[in-house]
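**Q** Below are the sequence and a predicted model for it; my questions follow.
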Amino acid sequence: MSPTTSLAPLPRFQTIAIFGKHMAGGTAQSLLQIAECLVTTGRRVLFESETVQNFSITGFESMSLREIGETADAAIIVGGDGTMLGIARQLAPFDVPLIGVNQGRLGFMTDVSLDRMMPMLQEMLNGSAVSEHRTLLDGVIMREGSIMNHTLALNDVVLSRGSGSGMIELHVEVDGNFMYNQRSDGLIVATPTGSTAYSLSAGGPILQPSVKGFAMVPIAPHALSNRPIVVPDSSEIMIEVMGGREANINFDMQSVARLQHNDRIIIRRSEHVVTFLHPQGWNYYDTLREKLHWNEYPSVEGRLK
């Protein structure tokens, strides 16, 4: 059991918020099934106002995301990991535990399947669940001494070159110590949660969620000696844009800004965390095997080739 994971019995959750991914087939039916089942157990059900509008849901309380953060004991998100990312980042300041119901294949963050949804949710909301805390990044964009943007990221902060432009040049410091100057297509700063996202595709390491570190992963660096590195999550990372015709920054691939030369990006561990609730028996390595197909063995013929 990791330091960020709790197997102790949890309190029974009474006020439950429900979110759904728009334009996903079958979502409305799943949302109503969950809501109606929870009502029969005497729970108070809240729907996020945008979900109500998108699915024309009636007969239930509707609240803004902020109101839900101030009211709900837990939130159920029906969708995929992308849906979870946006909601988790916004609810993090309110410390509302999150349960992810995946409509397709198992997700890294949405691990309750539709076919077992109702019995699992009942058990989890009655306190039989694994509680896990995930670290967030706090990112600030500085321009000429002023804050241009300030936001959170659960997965990663990514600096990248614009489409059609050449490499960008970055100056990187950690805790005020010069690390390197880098020419590359970009740089990823990833949390353990984000280590299985873009960072993994760029050759970064997988960080088990309880690891207290951030991965810094160059994207197609000019110098092959620029390798991924893991720094303590207590670090302050400063990235300055030194050159290149066009550079962008995004937070969890959902919030994008255009950067200028000499812009500075300051990245720290956020004071907030995201709490995920998983079914009893859940563990991270099962998820890795499922998502990364580690349980599949090559054929004898394949191994001999």
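**A** Yep, that arrived. Numbering: from 1, shown residues only.

**Q** all contacts plus neighbour counts: C-alpha atoms, from now on.
**A** Noted.

**Q** Please enumerate the strands of the stretch 101-250 of the chain.
**A** 112-113, 129-143, 146-153, 156-161, 168-174, 177-184, 186-190, 213-219, 229-232, 237-243, 247-251 (DSSP state E, counting those that start in this stretch).

**Q** now these in JSON lines, with mean neighbour count and distance to His261?
**A** Listed next are the strands of the stretch 101-250 of the chain as JSON lines, based on neighbours: other Cα atoms under 10 Å; distance: least, Cα to Cα, whole Å:
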{"stretch": "strand 112-113", "mean neighbour count": "20", "distance to His261": "45"}
{"stretch": "strand 129-143", "mean neighbour count": "22", "distance to His261": "9"}
{"stretch": "strand 146-153", "mean neighbour count": "16", "distance to His261": "14"}
{"stretch": "strand 156-161", "mean neighbour count": "25", "distance to His261": "12"}
{"stretch": "strand 168-174", "mean neighbour count": "20", "distance to His261": "9"}
{"stretch": "strand 177-184", "mean neighbour count": "16", "distance to His261": "14"}
{"stretch": "strand 186-190", "mean neighbour count": "27", "distance to His261": "14"}
{"stretch": "strand 213-219", "mean neighbour count": "25", "distance to His261": "19"}
{"stretch": "strand 229-232", "mean neighbour count": "15", "distance to His261": "25"}
{"stretch": "strand 237-243", "mean neighbour count": "20", "distance to His261": "5"}
{"stretch": "strand 247-251", "mean neighbour count": "20", "distance to His261": "9"}
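
**Q** take the one below as the second:
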Amino acid sequence: MLAVAECLERNGCQVAMEFRAAEMTGLNSRYPSLEMVEIGEQCDLAVVVGGDGTMLGAARTLAPAKVPLIGINQGRLGFITDIPLGRICEALPPMLRGAYIEDHRSMMLGQVKRGESTVFEALAFNDIVINRGSTAGMVELRIEVDGHFVSNQRADGLIVSTSTGSTAYSLSAGGPLLHPSVAGWVMVPIAPHTLSNRPIVLNDSSEITIEVVSGRKASANFDTQSLSSLQPGDRIVVRRSEHEALFLHPQGWNYFDTLREKLHWNSGSN
């Protein structure tokens, strides 16, 4: 964290730190500390140090403020935090001078409706997941897209993923990879009882409504934000958010290079 801050300072930046990160690293006496919302209000750029989960939280908060994000990978995978910690002094200076690639990513707005009331609402950058209860059997879900009935599914759950989230839980459940430039979502059943229930790619302008028909202690997860104990009759409504996240990558960055490295694909030969 200190190395990143010092690199930014050497390149003419005024540095502030997120409040909790400054406290944890003991750097709150050296740099001003701000809450994440204040970073959105006061800063021109956010440099996120951590793994993809850290970036998810920052993107959800800062996207409405249109603050661009640069990801420094200190986690395991790094699909969206793509600059290795050891390359910050090499990668950051050209980007601060304007040599970067812009990468716009869409987000989802999810609402849980109970009768006429909205009991939970959150942005999701990766996915919205409905899960069965930890000790219960399958959950039964009724799915509509743009008001058209699709199916009733009995499964361990259902994932609605953005193209960014297609490399996360959706991929583990058998969903396809979507290039980030594709304006689409993936709807993936989790261990469906009927094997003909397969993943489907939808236009991200669609509105998806998922009703809990039966299933005890089912939960809805919006990235890392959760609402537990869904009730039969609850409806999870998913639509595209008006906000999008803006990532900045070093020049030369390529999405396929990221996939090849992180998924350990055979690189072949030129």
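**A** Cool, got the structure. Remember, it's a predicted structure, so these values are computed and weren't measured experimentally.

**Q** max-length helix in the first structure?
**A** In the first structure, ranked by residue count with DSSP state H as the criterion, the top helix is helix 27-40.

**Q** To clarify, my last question referred to the second structure.
**A** Assigned via DSSP H, the second structure shows its longest helix as helix 52-62.

**Q** Just the angle for it relative to strand 100-114, thanks.
**A** Between helix 52-62 of the second structure and strand 100-114, the angle comes out at 80 degrees (axes from the mean of the first three to the mean of the last three Cα atoms, to 10 degrees).

**Q** which residue numbers in the first structure go with helix 52-62 of the second structure?
**A** Per TM-score structural alignment, the counterpart of helix 52-62 of the second structure in the first structure is residues 81-91.

**Q** Distance from the chain centre to the longest helix of the first structure, please.
**A** 25 Å (Cα atoms, centre = their mean, to the nearest Å).

**Q** May I see the buried residues of it?
**A** Neighbour-count burial for helix 27-40 of the first structure flags Thr27, Ala28, Ser30, Leu31, Leu32, Ile34, Ala35, Leu38 (criterion: 16 or more other Cα atoms under 10 Å).

**Q** and which of those residues is nearest Glu61 of the first structure?
**A** Ala35 (10.7 Å; Cα to Cα).

**Q** What lines up with that closest one in the second structure?
**A** Counting by TM-score structural alignment, the partner of Ala35 of the first structure is Ala5.

**Q** hmm, back to that, and the longest helix of the second structure, what does it pack onto?
**A** The helices and strands touching helix 52-62 of the second structure, judged by 3 or more Cα pairs under 8 Å, 6 or more residues apart in numbering; DSSP states H and E, are helix 36-42, strand 46-50, strand 69-73, strand 235-250.

**Q** What range does the last one cover in the first structure?
**A** If I follow you right, that is strand 235-250 of the second structure. Strand 235-250 of the second structure maps onto residues 264-279 of the first structure, going by TM-score structural alignment.

**Q** One more: the first one?
**A** Matched against the first structure by TM-score structural alignment, helix 36-42 of the second structure falls on residues 65-71.

**Q** Report the contact partners of the closest residue to Leu152 of the first structure other than its chain neighbours.
**A** In space, and not counting its chain neighbours, Leu152 of the first structure is closest to Asp138: 4.8 Å by Cα to Cα, 6 or more residues apart in numbering. Applying Cα atoms under 8 Å, 6 or more residues apart in numbering to Asp138 of the first structure gives the contacts His150, Thr151, Leu152, Ala153, Ile267, Arg268, Arg269, Ser270.

**Q** what residue of the second structure matches up with Asp138 of the first structure?
**A** Per TM-score structural alignment, Asp138 of the first structure is aligned with Leu109.

**Q** Equivalent analysis for Ser160 of the first structure, please.
**A** Under TM-score structural alignment, Ser160 of the first structure pairs with Asn131 in the second structure.

**Q** Look up how far Ala129 of the first structure lies from the aligned partner of Pro94 of the second structure in the first structure.
**A** By TM-score structural alignment, Pro94 of the second structure lines up with Glu123 in the first structure. In this view, Glu123 of the first structure and Ala129 of the first structure are 7 Å apart by Cα to Cα, to the nearest Å.

**Q** Show me the common contact partners of these two, please.
**A** Common neighbours of Glu123 of the first structure and Ala129 (Cα under 8 Å, 6+ apart) are Pro279.

**Q** on that earlier part again, what distance separates the match of helix 52-62 of the second structure from the middle of the whole chain?
**A** That offset, for stretch 81-91 of the first structure, works out to 6 Å (Cα atoms, centre = their mean).

**Q** now stretch 143-160 of the first structure
**A** 16 Å.

**Q** Can you check the distance spanned by it, start to finish?
**A** 18 Å.

**Q** Which position in the first structure pairs with Leu178 of the second structure?
**A** With TM-score structural alignment as the criterion, Leu178 of the second structure matches Leu207.

**Q** That match: neighbour count?
**A** Neighbours of Leu207 of the first structure under the rule other Cα atoms under 10 Å: 20.

**Q** Now for the residue nearest to it when sequence neighbours are not counted: which residues touch it?
**A** For Leu207 of the first structure, ignoring the flanking residues on the chain, the nearest one in space by Cα to Cα, 6+ apart is Pro192 at 4.7 Å. Listed by Cα under 8 Å, 6+ apart, the contact set of Pro192 of the first structure reads Arg134, Thr135, Asn155, Ile206, Leu207, Gln208, Pro209, Ser210, Val211, Gly213, Phe214, Ala215.

**Q** Closest to Arg258 of the first structure out of the residues you listed?
**A** Asn155 (19.6 Å).

**Q** just to revisit the earlier point, next, find the distance separating the counterpart of the residue nearest to Leu207 of the first structure in the second structure from Asp82 of the second structure.
**A** Matched to the second structure by TM-score structural alignment, Pro192 of the first structure sits across from Ser163. Distance, Ser163 of the second structure to Asp82 of the second structure, using Cα to Cα: 17 Å.

**Q** which residue sits closest to Glu41 of the second structure in space, ignoring its chain neighbours?
**A** Ala65 (6.8 Å).

**Q** unless I'm mixing things up, that neighbour is touching Glu38, no?
**A** No. Between Ala65 of the second structure and Glu38 there is no contact under Cα atoms under 8 Å: 10.0 Å.

**Q** Which of the two has more residues huddled nearby?
**A** Neighbours were counted for Ala65 of the second structure and for Glu38 using other Cα under 10 Å; Ala65 has more, 20 against 14.

**Q** Assess the claim that Ile141 of the first structure and Asn262 are in contact.
**A** No. Applying Cα under 8 Å as the test, Ile141 of the first structure and Asn262 come out as separate, 10.7 Å apart.
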